[in-house]
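Q: this is a predicted model, with the sequence first.
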Amino acid sequence: PIEVFNKAALEAYADGEKTGACDAVAEKHGQEDVYLRECFAQLGVRKMDAFNLLLESEWACNERPGSMHELMPPCYDRQVSFHPFKSVKSYWTCYEKAKKMHWSWPIAMNSVPPGKPNHFNA
């Protein structure tokens, strides 16, 4: 997963660090994504799932939402990050392919988790 935080979330985290609000969470969880999820929940920071932000190298061009909606594009195509690339060559191959893409859909937040069409990503 990719975690994206707004300014208010980071300010809440900084305030929590001053008071030690997440100290127990840090001792309990070793992974940063689990720690941050639990810490932000404890601080009252709301989260929003956006399953179309991360481009997976294996299925980059074929991901489809599990359900169609008139306000969502029919393909995940507005990723802000790429993962995982195990070699420089695989990164540049994806980069060159991405540069050739024609974007015709408006940006839309998609919080519908991948469904049956994405059985490999669910």
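A: Received it, and whenever you're ready, just let me know what you need. Please read these numbers as outputs of a predicted model, since none were measured by experiment.
Q: going forward, measure contacts and count neighbours with C-alpha atoms only.
A: OK.
Q: can you tell me the element residue 86 falls in?
A: Counting by DSSP states H and E, no helix or strand carries residue 86.
Q: ok, and here's another one to check against it:
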Amino acid sequence: MLVPFSSNTSRTNGPAMLNNSHFERASLQAATVRTPTPCTKEWCVFKDEAVYINNCQWGLHGPIEVFSRRCIAMYIAGLPICQNLLFHAWGEDIFIDQCMMELGLTRVNEFDVMSEIACGDQPAPCGQTDTTFHPFKNVEKWFACWNFANKYGHGPEDRLAHIVVEQAEILEQLKKKDPEEFEDESK
């Protein structure tokens, strides 16, 4: 039997990573809102099929996983068939990939969705057209990538993200000019 995921990682670690700053939390929330854009990829024709995107030449990797609704429904229904795969020392991404292949679900190779070191890519400085850049294991490197992608990336224009980055840069400049103005009032 599979154990359900029950971690509250984002709720417990997120505020600590952002130093409990209301401005930074609000900025990140605003910057992550994306408006849907029409699908222009070849795999859009699979709209009603059980299909998933293989994002790496060596198999599905976890930083971004894309599945159709029907694919997820068939995966859940077929999990008992994949019980024999649980004995391998794989991560969840390889397990899902292997299970879906075992179930005969459609796997579409789309390697330009993600820039991942484990797939032979060099994600930094994060200015490519990929949707995901990985791994960035510390806060400073993550924000450096995020800021570069928002400022110089070649993906869809997201004016709100540019505004948030510009506001953060202005706030940092103001903090440097007059640090007393921005002291924590709770002290």
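A: Okay, I see it. Owing to the predicted nature of the structure, the values given are computational and were not obtained by experimental measurement.
Q: residues near residue 60 of the first structure, how many?
A: 16 (other CA atoms under 10 Å).
Q: which SSE is residue 107 of the second structure in?
A: If you go by DSSP H and E, residue 107 of the second structure is part of strand 106-109.
Q: give the aligned range of that strand in the first structure.
A: With TM-score structural alignment applied, strand 106-109 of the second structure matches the range 46-49 in the first structure.
Q: buried sites along that stretch?
A: Within stretch 46-49 of the first structure, no residue counts as buried by 16 or more other CA atoms under 10 Å.
Q: repeat for stretch 51-64 of the first structure
A: 51-57, 60, 63-64.
Q: for those, which one is nearest residue 100 of the first structure?
A: residue 60 (13.7 Å; CA to CA).
Q: strands along the first structure, start to end?
A: Here the first structure has its strands, by DSSP state E, at 54-56, 81-83.
Q: any chance of the ones you listed in a markdown table, plus distance to residue 92 of the first structure?
A: Output for these, formatted as a markdown table (distance: least, CA to CA, whole Å):
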| stretch | distance to residue 92 of the first structure |
| --- | --- |
| strand 54-56 | 14 |
| strand 81-83 | 11 |
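Q: between the ones you listed, which one is closest to residue 2 of the first structure.
A: strand 54-56 (6.6 Å).
Q: just how off-centre is the closest one within its chain?
A: Put simply, strand 54-56 of the first structure sits 8 Å off its chain's centre (CA atoms, centre = their mean, to the nearest Å).
Q: check the mean deviation of that strand from the second structure.
A: Once fitted to the second structure, strand 54-56 of the first structure is off its aligned match by 2.6 Å on average (mean CA distance after the TM-score superposition for the first structure).
Q: packing partners for that strand?
A: The contact analysis (3 or more CA pairs under 8 Å, 6 or more residues apart in numbering; DSSP states H and E) places strand 54-56 of the first structure against strand 81-83.
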